[in-house]
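Peer 1: What shape does this take:
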Amino acid sequence: MTRKFELLVGTTAGNTEFLASELEAELQTKGFLTHFQDVPEFKQTALNAIWLLCVATHGAGEYAESIQAFIEDITQEQPQLDGIQYAVVAVGDSSYDTFCQAGKDVDALLQSLGARPITDMLMIDMMLNAEPEKTAKLWLSRWIEQI
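Peer 2: Modelled structure (predicted):
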């Protein structure tokens, strides 16, 4: 059976969306099915898929606008996510105290609802990383073969 990935993107300027699209292409070349949500909706998210969240931190540690409704929905509904496996790519700027805070927060939220991370969160510093998609692809390659 071919595994499916839900790519859930939280972006403001589009950099994180580009990074997620590069990861989607990599997953597809490995034979995985993908569903890309640049404005994620919980009700449209497959519960039998692996969730790959690519989340930028905006402002003073907030979620990017494109993923706010998704976060609000799961925070309010408190669904049991015991069967969900997920991975997080957190994007931020280390010159802020809230570096990658949105990624850290979504990781904690998903775990509190019973979801299980399949690998350590990748934190990308956009101030220091000129090619974050290469870093993300390398991270993906380290664990994807175990799926």
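Peer 1: CA atoms for contacts and neighbours, from now on please.
Peer 2: Will do.
Peer 1: Not counting its neighbours along the chain, what's nearest Leu122?
Peer 2: Distances taken as Cα to Cα, 6 or more residues apart in numbering place Val89 nearest to Leu122, at 4.8 Å, with adjacent residues excluded.
Peer 1: ok so the one you found is a strand residue?
Peer 2: Yes - according to DSSP: H, G, I helix; E, B strand; the rest coil, Val89 belongs to a strand.
Peer 1: List the contacts of Ile84.
Peer 2: Taking Cα atoms under 8 Å, 6 or more residues apart in numbering, we find Ile84 in contact with 47-51, 114-116.
Peer 1: at 7 Å what do you get?
Peer 2: Neighbouring residues of Ile84 by Cα atoms under 7 Å, 6 or more residues apart in numbering: 47, 50, 115-116.
Peer 1: Against Ala130, how distant is it?
Peer 2: 32 Å (Cα to Cα, to the nearest Å).
Peer 1: same thing with Glu65?
Peer 2: From Glu65 across to Ala130, the span is 24 Å (Cα to Cα).
Peer 1: and this one, so I can compare the two:
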Amino acid sequence: MANIKVLVGSTYGNASQIAEDCTDQLQGLGHEAAVLSEATYEQVVEDTDVLLICTSTVGQGEVPANLLPIYEQLKDRSPVLSHVRFGLIALGDSSYETYAEGGKQMNELMHDLQAKPLGQTLYIDSCETPDADEEAASWIDVWSTKL
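Peer 2: Below you'll find the predicted structure:
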């Protein structure tokens, strides 16, 4: 089974709740999974095989404050993460021009660091998705089979 580190970018708690629920679900499937709500560079770079990133977008399309430090450290230091596989859940509101931009920035960074995407990104649009938790749970069921 996989050892999964879950990175969270959340301002109002929606992404945090989804990350916690996904972590519980992954553990129930037999994986080791832990939420890192304010991850350090060492936690992300050392002994990481799989990352699950769950993030919202704030302001004018920025990465949330609790995820921003690790985003900037990874961007500045540019470690090669070619051995890391990752999944991404991006929350947003499509009525804004910067819909899910925080997730898109994390996705671009992971690709720049040579991490390997594991399945398709899940975009959860608050305008169109009445139950984000249910959408994420369905996605985790499929995503976890790729581990």
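Peer 1: Superposed, what's their TM-score?
Peer 2: The TM-score (TM-score structural alignment, normalised by the length of the first structure) is 0.95; 146 aligned residues with a Cα RMSD of 1.1 Å.
Peer 1: picking up where we left off before, my read is that the residue nearest to Leu122 of the first structure contacts Asp120, right?
Peer 2: No - if you go by Cα atoms under 7 Å, Val89 of the first structure and Asp120 don't touch, sitting 9.2 Å apart.
Peer 1: how about the helices in the second structure?
Peer 2: In the second structure, the helices defined using DSSP state H lie at 14-28, 41-45, 68-77, 101-112, 132-143.
Peer 1: nearest to Val35 of the second structure, of those helices?
Peer 2: helix 14-28 (6.8 Å; Cα to Cα).
Peer 1: Most distant residue from the centre of the second structure?
Peer 2: Distance from the centre of the second structure peaks at Ser95, with 21.7 Å (Cα atoms, centre = their mean).
Peer 1: Apart from its chain neighbours, what residue comes closest to that residue?
Peer 2: Cys127 (7.4 Å).
Peer 1: Quick check: the residue nearest in space to the middle of the first structure vs Ser95 of the first structure, distance?
Peer 2: Centroid-nearest residue in the first structure: Leu53, 1.2 Å away (criterion: Cα atoms, centre = their mean). Leu53 of the first structure sits 23 Å away from Ser95 of the first structure, taking Cα to Cα as the criterion.
Peer 1: ditto for Lys134 of the first structure
Peer 2: For Lys134 of the first structure, the distance to Ser95 of the first structure (Cα to Cα) stands at 22 Å.
Peer 1: Give me the more crowded residue out of Glu65 and Ala130 of the first structure.
Peer 2: More crowded of Glu65 of the first structure and Ala130, by other Cα atoms under 10 Å: Glu65, with 15 against 10.
Peer 1: That one contacts Thr12, doesn't it?
Peer 2: Yes - assessed by Cα under 7 Å, Glu65 of the first structure is found in contact with Thr12 at 6.4 Å.
Peer 1: thinking again about what came up before, ok, which of the helices of the second structure comes nearest Thr57 of the second structure?
Peer 2: Using Cα to Cα, the helices of the second structure put helix 101-112 closest to Thr57 of the second structure, at 4.5 Å.
Peer 1: With the first structure overlaid, how far apart is that closest one on average?
Peer 2: Overlaying the first structure shows helix 101-112 of the second structure at a mean distance of 0.8 Å from the equivalent residues (mean Cα distance after the TM-score superposition for the first structure).
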